[in-house]
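> This is the structure alone, sequence omitted:
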C-alpha cells in the first residue's frame, strides 16, 4: 500500500485528483472483498487491484467509454506512484502494461496513441493466426524480464491459439529497503495462529527499533512500516499490517476494510509509539484465479 503526495494533472486540479484517487482506493478495496469472498475465503491470498484496473481502464478506452477522470488517475498512478525510484535511492519499481493485437485486425491510430502516451503501454501487432505458440513464448519472456525472473510461464500451453485476437499484459514489480532494518540475528521461530484454531512455528523478524507507527482501533491494530525513500520527496511507500485483537477476528476485519469508505485514510498511523515487542512473520505467497 502506498502513501503519496499528488502532483496536479493538466486535466484535473490537485483537489479533484485527490478526490478521485480516494474513490479509486475505496473501489479497489471493494473489488478485493469480492475476490476474497468468491475465490480466496479463509486462505492465503495476494491480489493487485492496480493490475486488474489497468486492464479494465485500457479496455474501456478501446471502447471510448473511459472518463477523463479515470484516465487522469491512471496517468498519475503510472507516472508518479509507479515511477522507478532506484536511481534516487528509493524503491525499485517496474510497472509495465502491454497490449498485443492480431496484425490482420484494423487498429485506430488514436487508440494506439492513447495506449502508448497516456497508459504508457507497450503496443505490438503480432501474428496470432500462424505463429500463436511463438507469440505465447515471447509474451512469457516479456513477463519474466519485467519481474526479474520471478514470474515464468504465465501463459500456459494452449492459452494462446490462432483464434486469439488480443492479449493484455501487466507486470508490477516492487523491491524496497526498510527504513528501519531487521537484523537477521533477531529472527526467531514463534507460534503463528491459524484460522482453524491451531498454530505453526514459523520464523519471525524482530526490529531493534522500539518506536513504530502503530494505531489502536476498535477491535484491531494498524502497523505501518515505511520503506527507505531516498531523494524522492513527491511520494513515500509503506507496508500496512492490520491485526485483529481476536484470533478469529480476521473475517470481520476484512469485511470492515472492504466495505467502509475511506478505511485506509482513516486508519493511517502518523506518530511513532513505543512498543514492548514487535515480531513479523516471514512469508511467501503465490495465488492465481480466473478474473
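That came through fine. Source: prediction; values computed, not measured.
> C-alpha from now on. contacts and neighbour counts both.
Fine.
> Distance of the residue nearest the centre of the chain relative to residue 89?
Taking CA atoms, centre = their mean, the centroid of the chain lies closest to residue 48, which sits 3.9 Å from it. Counting by CA to CA, to the nearest Å, the gap from residue 48 to residue 89 is 25 Å.
> And residue 139, by the same measure?
Taking CA to CA, one finds residue 139 at 30 Å from residue 89.
> Comparison target below:
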C-alpha cells in the first residue's frame, strides 16, 4: 500500500486536464499532436515561474492558445510567424492550426453527463470602424465568436459590459477581469475568451474525513489547511529524475473525474525536498512518461482542500516566448482592418480554481485589446489579453 501525505506545501498540480494544463494523457476528447500542446504548456509554465518567484501559479495554456489564435487570424508577416512559432504551429500547413483549435474546443464543449465544460469567445468592436469582413467571418467559423459594437471612449460602461459577459460565461467565478483604465478613445477592438469547468471526482472524498493539518512551507513558516483523505484504487507511481540527491524521487498520482475522460495529475517531491528542485526538470516528455507509467494500486491520499484566484500580467511572458511584434509599433494586424495601425499593448490572465471533497471547479477569462497606434498620445494606454487556467503550483 502506497502512502501520500502532503505535509510539505510544495506540490505541482497538472490538471484540470485539459483546462488547467492542456489536452494530454488525461484527455481523450480530441486527437491533438503532443508536440503542439504539452511543450507550449511547459514553456509557459517555466516563464511564469521565473517571473513569479515563490508565488502560486495558476494559468491555462489552452485559453492562451485560443486568445492568440484569434489574434493570429488578423496577423500577417513577422507578427503571424512569431505566434505560430511560439505556440508550436510552425510545422503545420498554413492555417491548419485554426481547424485544430476549432476541433479541440468543439470536442471539449460537447455535452457530457459527467462534467461541465463551457467555452465562449466574443469580439467587441469600436462602433464606426470598418473591420475586414473576412476576418469577422473566420472568427465566427473557427471560434464561434459573437460580435458586439461598443464605444470604447465610454470606458466604464464598456468594462462593465465585458466583465458581465465574462461572469455570465464562467458562473460568476471570474469577476472584474478588465477595468475602465484598460480602454480609451484609441481602443479599436477587444477579443475575449471564457472557459468554465466543473467535474466530480470518480472517487469522492468523505467530508467527515477532512482534518486540519499544519503545513510547513519552503521558507520554514507554517500554515493551517484542511486536508482531505481517502483510501482507494488510483493510478500511482514513483519516479526518479536520475540524480543521486535526496530529491531525485517524485510521487505521481492521477485523480480521474467522473467519466474518466479527464483527470488531475498531482506531482509531489519527497517530503524534505523543495519544489524548486522539481520545477527545472519539468518537460513535456517527462510528464508524458509519468502519466503513461502510473499503475493502478491501493493508495492512501491526503490532498489539500483549497481555493485560489490569480491575475497575472502576461505581456512580458509572451514576449519572452518570442511573440514580440504584436506588442510594438512593428505589429502587423492588417487582416483585421485596412492598413497596419493596430497593436496589442498588454496581456493579463485571471483564473480561478477550487478543489473540494466532491471535485474541482475552474474558470478563466481571456481577452486581447487592440489599439490604433496612429492616435496614441500616452504610453500608458494599453491592450489586454486575459487568459485562463492550467498548471497550478501550490
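Done, it's in. From a predicted model like this one, the values you see are computed outputs, not experimental measurements.
> that's a strand at residue 190 of structure 2, yeah?
Yes: Residue 190 of structure 2 forms part of a strand when assessed by DSSP: H, G, I helix; E, B strand; the rest coil.
> now it: how far from residue 208 of structure 2?
47 Å.
> And the strands in the stretch 201-350 of structure 2?
211-216, 222-240, 249-256, 263-269, 295-313, 342-344, 348-355 (DSSP state E, counting those that start in this stretch).
> distance from the first one to structure 1 after superposition?
Once the two models are superposed, strand 211-216 of structure 2 sits on average 1.7 Å from its counterpart in structure 1 (mean CA distance after the TM-score superposition for structure 1).
> Please work out how many residues are found near the closest residue in space to residue 17 of structure 1 that isn't next to it in sequence.
Distances taken as CA to CA, 6 or more residues apart in numbering put residue 73 closest to residue 17 of structure 1, at 6.8 Å, once the chain neighbours are dropped. A count of nearby residues for residue 73 of structure 1, using other CA atoms under 10 Å, gives 18.
> Wait, a helix at residue 73 of structure 1?
Yes: counting by three-state DSSP, residue 73 of structure 1 is found in a helix.
> quick one: it and residue 14 touch, right?
No: Residue 73 of structure 1 is beyond contact range of residue 14, at 11.0 Å (criterion: CA atoms under 8 Å).
> Residue 2 of structure 2 versus the counterpart of residue 241 of structure 1 in structure 2, what's the distance?
In structure 2, residue 241 of structure 1 lines up with residue 266, judged by TM-score structural alignment. According to CA to CA, residue 266 of structure 2 stands 15 Å off from residue 2 of structure 2.
> before we move on, the earlier item: more neighbours: residue 139 and residue 89 of structure 1, which one.
More neighbours surround residue 139 than the other of residue 139 of structure 1 and residue 89, with 20 against 14 (other CA under 10 Å).
> Doesn't that one belong to a helix?
Yes: under three-state DSSP, residue 139 of structure 1 falls within a helix.
> Aligned to it, what sits in structure 2?
By TM-score structural alignment, residue 139 of structure 1 lines up with residue 162.
> May I have the residues that are in contact with residue 28 of structure 2?
Counting by CA atoms under 8 Å, 6 or more residues apart in numbering, residue 28 of structure 2 makes contact with 261-262.
> Likewise for residue 167 of structure 1?
99-101.
> One more: residue 392 of structure 2?
By CA under 8 Å, 6+ apart, residue 392 of structure 2 lies in contact with 12-15, 20, 56-59.
> nearest residue to residue 74 of structure 1 other than its sequence neighbours?
Excluding its sequence neighbours, the residue lying closest to residue 74 of structure 1 (CA to CA, 6+ apart) is residue 119, at 7.1 Å.
> Aligned to the one you found, what sits in structure 2?
By TM-score structural alignment, residue 119 of structure 1 lines up with residue 143 in structure 2.
> Please apply the same query to residue 217 of structure 1.
Aligned by TM-score structural alignment, residue 217 of structure 1 pairs with residue 239 of structure 2.
> quick one: contacts for its match?
248-252, 290.
> Filter the residues you listed down to the buried ones.
248-252, 290 (16 or more other CA atoms under 10 Å).
> a markdown table for the residues you listed, including distance to residue 348 of structure 2?
Formatted as a markdown table, those follow (distance: CA to CA, whole Å):
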| residue | distance to residue 348 of structure 2 |
| --- | --- |
| 248 | 35 |
| 249 | 35 |
| 250 | 32 |
| 251 | 32 |
| 252 | 31 |
| 290 | 31 |
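> per the alignment, residue 196 of structure 1 corresponds to what in structure 2?
Using TM-score structural alignment, residue 196 of structure 1 sits opposite residue 219 in structure 2.
> coming back round to it: helix or strand for the nearest residue to the match of residue 241 of structure 1 once chain neighbours are set aside, which one?
Excluding its sequence neighbours, the residue lying closest to residue 266 of structure 2 (CA to CA, 6+ apart) is residue 13, at 4.6 Å. Using DSSP states H and E, residue 13 of structure 2 falls within strand 12-14.
> what's the helix or strand following that strand packed up against?
Note on strand 12-14 of structure 2: by DSSP H and E, the next helix or strand toward the C-terminus is helix 38-52. On a contact count with 3 or more CA pairs under 8 Å, 6 or more residues apart in numbering; DSSP states H and E, helix 38-52 of structure 2 meets helix 61-73, helix 284-293, helix 315-320.
> Tell me how many other residues crowd the match of residue 196 of structure 1.
8.
> Could you report the distance from it to residue 249 of structure 2?
From residue 219 of structure 2 over to residue 249 of structure 2 (counting by CA to CA), the distance is 21 Å.
> returning to that earlier point: what sits against the match of residue 196 of structure 1?
By CA under 8 Å, 6+ apart, residue 219 of structure 2 lies in contact with nothing.
> Now the residue of structure 1 positioned farthest from its centre: closest residue in space that isn't a chain neighbour?
Distance from the C-alpha centroid of structure 1, by CA atoms, centre = their mean, peaks at residue 130 (35.0 Å). Among residues not flanking residue 130 of structure 1 along the chain, residue 162 sits closest, at 6.4 Å (CA to CA, 6+ apart).
> now swap in residue 102 of structure 2 and tell me
Residue 102 of structure 2 sits nearest to residue 142 (CA to CA, 6+ apart), 5.2 Å away.
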